[in-house]
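*Asks:* please find the sequence and the predicted model below.
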Amino acid sequence: MTTFDERENAFENKFAHDEELRFKVAARRNKLAGLWAAGLLGKSGADADTYAKSVVIADMEEAGDEDVVRKLAADLGAKADEAAIRAKLAAFDAEAKRQIMTES
């Protein structure tokens, strides 16, 4: 194997690792956001976990965060506007990164 091939494999492996990490952080962020929203909706325990999973699944509808924001905004109604939801997602993104990095 040549040095070029080794470098190519290293870049491919790094890309795959970075994408996997990005996916895990997004899923964790969405779970945290779902648990936050569940609390606002008065859900707890298994109901809160089920709701949080539905938020994670909602992120699979389209690329980006708009599908998650749309679901949370529709579910929360007057309890949180889109700006508050986006702010929470940003905060939960930082928390999700911290959690994932400490687990690895």
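*Replies:* Right, received. Where do you want to start? Residues are numbered from 1 along each chain as shown.
*Asks:* drop to CA atoms for contacts and neighbour counts, all remaining ones
*Replies:* Noted.
*Asks:* biggest helix in the chain by residues?
*Replies:* Ranked by residue count and defined by DSSP state H, the top helix of the chain is helix 3-40.
*Asks:* residue 39: neighbour count?
*Replies:* 13 (other CA atoms under 10 Å).
*Asks:* what do you get for residue 5?
*Replies:* The number of residues packed near residue 5 is 10, by other CA under 10 Å.
*Asks:* from the chain's centroid, how far away is stretch 12-21?
*Replies:* 17 Å (CA atoms, centre = their mean, to the nearest Å).
*Asks:* okay, pairing it with this:
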Amino acid sequence: MSKETTMTFRVEPDLRASFRDVAESEHRPAAQVLRELMRDYVDQARVRKSTISPAERKRREEAVNYGRTSVGLEGLKLSKADEQHAQRFINGEIELDEFIKIRNESVQER
């Protein structure tokens, strides 16, 4: 990964010294440790964001079931890929806008 930007921030001198000492004792560059901490923070935020409440999961499941029924009344059936996509939405892995976008793209490909 190429370095594209520099980040400057303020930190207490004691914290900076302790951080540097620990990184050096582990034979790791401080910048590498900070990048790892940043990546972990971003990953954790994604997990927190994708965690939905039981009520929201139920609401999503009901909406998908309504769609399945509507499609079924037209004499059609969802494909396996469509079902997997719907399950990702129900599970909170994707939001409604992404759910619709992916669905529309798959229809255009057919």
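*Replies:* Looks like it arrived, so ask away. Predicted, not measured: the structure shown is a model, and the values here were computed from it.
*Asks:* give me the TM-score for this pair.
*Replies:* Once the chains are overlaid, their TM-score stands at 0.33 when taken by TM-score structural alignment, normalised by the length of structure 1; 55 aligned residues with a CA RMSD of 4.5 Å.
*Asks:* who does the longest helix of structure 1 touch, helix- and strand-wise?
*Replies:* When contacts are defined as 3 or more CA pairs under 8 Å, 6 or more residues apart in numbering; DSSP states H and E, helix 3-40 of structure 1 packs onto helix 45-58, helix 66-76, helix 82-103.
*Asks:* now these as JSON lines including distance to residue 26 of structure 1?
*Replies:* As requested, these are arranged in JSON lines below (distance: least, CA to CA, whole Å):
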{"stretch": "helix 45-58", "distance to residue 26 of structure 1": "8"}
{"stretch": "helix 66-76", "distance to residue 26 of structure 1": "11"}
{"stretch": "helix 82-103", "distance to residue 26 of structure 1": "7"}
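*Asks:* out of those, which comes closest to residue 29 of structure 1?
*Replies:* Closest to residue 29 of structure 1 of these is helix 82-103 (CA to CA; 5.1 Å).
*Asks:* for residue 30 of structure 2, what are its contacts?
*Replies:* Applying CA atoms under 8 Å, 6 or more residues apart in numbering to residue 30 of structure 2 gives the contacts 19-20, 23-24.
*Asks:* at 10 Å what do you get?
*Replies:* Residues in contact with residue 30 of structure 2 (CA atoms under 10 Å, 6 or more residues apart in numbering) are 16, 19-24, 36.
*Asks:* and those residues, which are buried?
*Replies:* With burial judged by 16 or more other CA atoms under 10 Å, the buried subset of the contacts of residue 30 of structure 2 is 20, 23.
*Asks:* could you tell me which of the contacts of residue 30 of structure 2 are located in helices?
*Replies:* Checking these against DSSP H, those in helices are 16, 19-24, 36.
*Asks:* would you mind giving the helices and strands packed on helix 3-40 of structure 1 as JSON lines with mean neighbour count and distance to residue 11 of structure 1 added?
*Replies:* Shown next, in JSON lines, are these (neighbours: other CA atoms under 10 Å; distance: least, CA to CA, whole Å):
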{"stretch": "helix 45-58", "mean neighbour count": "17", "distance to residue 11 of structure 1": "29"}
{"stretch": "helix 66-76", "mean neighbour count": "17", "distance to residue 11 of structure 1": "30"}
{"stretch": "helix 82-103", "mean neighbour count": "15", "distance to residue 11 of structure 1": "21"}
